[in-house]
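Enquirer: mind folding the following:
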Amino acid sequence: DGHSPPGLGRLGQAHHAAAGPAGQAAGGLSAMAIQTAPADGRLGDPHDPDDARMSLMEHLTELRNRVVKCVIAVAAGALLGFVFYQTIFDFLIEPYQQLCSTFDDGQSVSGCRLLATDPLEGFSVRLKVSTYGGIALAMPVLLWQIWRFVEPGLYAKEKRYAIPFVLSALALFVLGAGIAYWTLPKALVFLTEIGGDNLATAYSPSKYFQLITYMMLAFGVGFEFPIILVFLQLVGVLKPEQLAKVRRFAIVGIAVLVAVATPSADPISMLALMVPMVIFYEVSIIVARVLLRRRKAAEAVAT
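Expert: Just a heads-up that it's a prediction; the model follows:
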């Protein structure tokens, strides 16, 4: 109309024509909103830390929703574990049955059973086995919920490392638990023989499942060692050169840590955990050097 201030879009002109000074003010605000919108047309992504920040209540609500989903997943897994309890039980008791096959009293593997000394022990063992099985079955869901909770706070370059780290951590944990399961029969044989021939072997279900659970957990967590080292090097807390210089002290520290963390305290299990951790120590240095070189090369190209 010849009186509209320059630089306003059609929305600002409409406000100017309709309401005079008030329209000009509203139009100016609209123009500012239009002009400050991203060039790609996005109005803001709540999952992008550059675009939005969640309030404390929103964080708590999001955390509650994720926790509820995790609890539901574990409950569903525990229900499946309760239904398929016998299958899980047979899998977990296999190392003990291998121990029985070494006895000279003519006891068959099929007759090798755990000794329940409490009327309620059978029910409590079923609940524990079902719960542990439920957590194992729900692990993919748990990891996914954790990832979805922390994802909005990560930048693109951090997300690039996050998925490989999560997948590697899961694979290494399963590998560590598998090695613990594989070494357990040998550990049981050692622990039985070291007590002498005057001891009769009859494990209670609670003690046995506590041992096998702690063994698999200790090995699984121990196999996360390279993930932690690589992460600390990528964020700058540690440097590959530092780890290489203190290699001897690190090996001694690993030996002490393994001796304390291994529940069975037998040399077979300790070696089965210590040797991979020493190898992982060296591998983490190599991997970190490669990733840091790639990062420097990418930064050089960007500049």
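Enquirer: all contacts plus neighbour counts: C-alpha atoms, from now on.
Expert: Will do.
Enquirer: now the element after the helix or strand hosting residue 131, going C-ward?
Expert: Using DSSP states H and E, residue 131 maps to helix 121-150. Using DSSP H and E, the helix or strand that follows helix 121-150 in sequence is helix 156-193.
Enquirer: could you also give me the structure for this second sequence? I'd like to compare it with the first:
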Amino acid sequence: MTRADERRSDVPKAVVKVRKPRKKRPPKTPDGRMAVLDHLRELRRRIIWAMVFIAVGAVVGWVLYLHTLDFLKQPYCDVPAKYRVVSAAKGAPPCPLIYHGVLDGFTARLKVSVISGMIFTAPFWLYQIWAFITPGLKKNERRYTISFIAASTVLFAAGMSLAYIVLSKGLQVLLEQSGYGTQAQLTINDYLSFVTLMLVVFGAAFELPLLVVMANMAGVLSAKVLKKSQRIAIFLIFLFAAVATPSTDPFTMCAMAIPMVILFEAAVLFAVIHDRRKARRKAVERADPHLEDDAPSVVDPIPQRLPIAPSDSWSDTT
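Expert: Next comes the predicted model:
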């Protein structure tokens, strides 16, 4: 090897970086089907994104904790002062919530922050659930699903709003049961658990008419069955309200049961209208039958012999 070759070999060669191709999402068939492992990877990806959104919302909820706590404490502050302890210290809040453990204040703030984050970012993590489910649905099923999601969101919000309105009266009914000369000094963890449970129970209870409508549209519950079982259903609604309400007082029970009965009657009315339209549509289809594009035609397996014309008529025509 010559000196020129040695000099050439001493020169450092440029390092060429080979860019790795990005991993593409698993291909889907036209009907949205994927392999089981691909489904699990997609589910993992959607869950991670949902947790990221909730975590970001929890940070916002941590910052807005004091405003959220004041909002949640308002029903307790609306209770007359003779039923709760009022702080006499200068500058103290009018309706304080106490805690005993060292970590109780931190856990209460963390709990409120996570719940607030779930509420703030609900459209984003609900979209992740929707994006995971929607590829396997048909076009008409996607349209109905969007309507049901919107209706369920409105009903859940309405139930939580009603719970917040009646919460003050329910607390007063409960606290005055201890009798004259007693006052309540609630801990922050117990109070927040009670308020959260009330809001969630009322919101979930208002989803009942939506479940009835879904069952009717799926053909599981007909309007005839619903009309026959109306009295039993109303009794079960009041029984559910008596058991499900955390306060267990008659005022809160009626505040939950009466709107549920009204919504149930609206669902029964919807079922009646839906079944009438369905029966009318079937009657039209029976009167004017037509084959769908993918419906097989009925073919006689044994072909019949064609009629043979008489010989005289054949000769005449020819």
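Enquirer: and the TM-score between them?
Expert: Once the chains are overlaid, their TM-score stands at 0.79 when taken by TM-score structural alignment, normalised by the length of the first structure; 257 aligned residues with a CA RMSD of 2.3 Å.
Enquirer: if we can go back for a sec, how far apart are the helix holding residue 131 of the first structure and its match in the second structure?
Expert: Relative to the matching residues in the second structure, helix 121-150 of the first structure has an average distance of 1.1 Å after the fit, by mean CA distance after the TM-score superposition for the first structure.
Enquirer: compute the inter-axis angle for that helix and helix 156-193.
Expert: Helix 121-150 of the first structure and helix 156-193 are oriented at 160 degrees to each other (axes from the mean of the first three to the mean of the last three CA atoms, to 10 degrees).
Enquirer: corresponding residues in the second structure for helix 121-150 of the first structure?
Expert: Aligned by TM-score structural alignment, helix 121-150 of the first structure falls on residues 104-133 of the second structure.
Enquirer: try stretch 259-274 of the first structure
Expert: With TM-score structural alignment as the criterion, stretch 259-274 of the first structure aligns to 242-257.
Enquirer: flag every buried residue along the matching stretch.
Expert: 242, 244, 245, 246, 247, 252, 253, 255, 256, 257 (16 or more other CA atoms under 10 Å).
Enquirer: let me have those in TSV, extended by distance to residue 177 of the second structure.
Expert: As requested, these are exported to TSV (distance: CA to CA, whole Å):
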residue	distance to residue 177 of the second structure
242	18
244	20
245	17
246	15
247	12
252	15
253	17
255	19
256	21
257	23
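Enquirer: number of residues surrounding the equivalent of residue 51 of the second structure over in the first structure?
Expert: The criterion is TM-score structural alignment: under it, residue 51 of the second structure has residue 71 as its aligned partner in the first structure. Other residues near residue 71 of the first structure number 15, with proximity taken as other CA atoms under 10 Å.
Enquirer: same check on residue 251 of the first structure?
Expert: 17.
Enquirer: related to what we said a few turns ago, touching the match of stretch 259-274 of the first structure from outside, list them.
Expert: Contact with stretch 242-257 of the second structure is made by 166-167, 169-171, 173-174, 194, 197-198, 201-202, 205, 237-238, 241, as judged by CA atoms under 8 Å, 6 or more residues apart in numbering.
Enquirer: in contact with the residue lying closest to residue 202 of the first structure once chain neighbours are set aside, which residues?
Expert: The shortest distance from residue 202 of the first structure to any residue that is not its chain neighbour, by CA to CA, 6 or more residues apart in numbering, is 6.0 Å, and that residue is residue 115. Going by CA under 8 Å, 6+ apart, residue 115 of the first structure touches 202, 203, 204, 205.
Enquirer: quick one: the aligned residue in the second structure for the second one and residue 100 of the second structure, what's the gap?
Expert: Under the alignment (TM-score structural alignment), residue 203 of the first structure pairs with residue 186 in the second structure. As judged by CA to CA, to the nearest Å, residue 186 of the second structure and residue 100 of the second structure stand 11 Å apart.
Enquirer: and residue 239 of the second structure, by the same measure?
Expert: In this structure, residue 239 of the second structure and residue 100 of the second structure are 36 Å apart, going by CA to CA.
Enquirer: which one of these two has more residues nearby?
Expert: residue 239 (13 against 10).
Enquirer: quick one: the host helix or strand of the more buried one to the first structure mean distance?
Expert: Following DSSP H and E, one finds residue 239 of the second structure within helix 230-244. After superposition onto the first structure, helix 230-244 of the second structure lies on average 1.0 Å away from the residues it aligns with, using mean CA distance after the TM-score superposition for the first structure.
Enquirer: any buried residues in the helix or strand just after that helix, and which?
Expert: The helix or strand immediately downstream of helix 230-244 of the second structure is helix 250-287, counting by DSSP H and E. Neighbour counts over helix 250-287 of the second structure (16+ other CA under 10 Å) mark 252-253, 255-257, 260-261, 263-265, 267-268, 270-272, 274-275 as buried.
Enquirer: with stretch 245-252 of the first structure instead?
Expert: Using 16+ other CA under 10 Å as the test for burial, stretch 245-252 of the first structure gives residue 251.
Enquirer: so what touches it?
Expert: With CA under 8 Å, 6+ apart as the test, stretch 245-252 of the first structure has contacts from residue 278.
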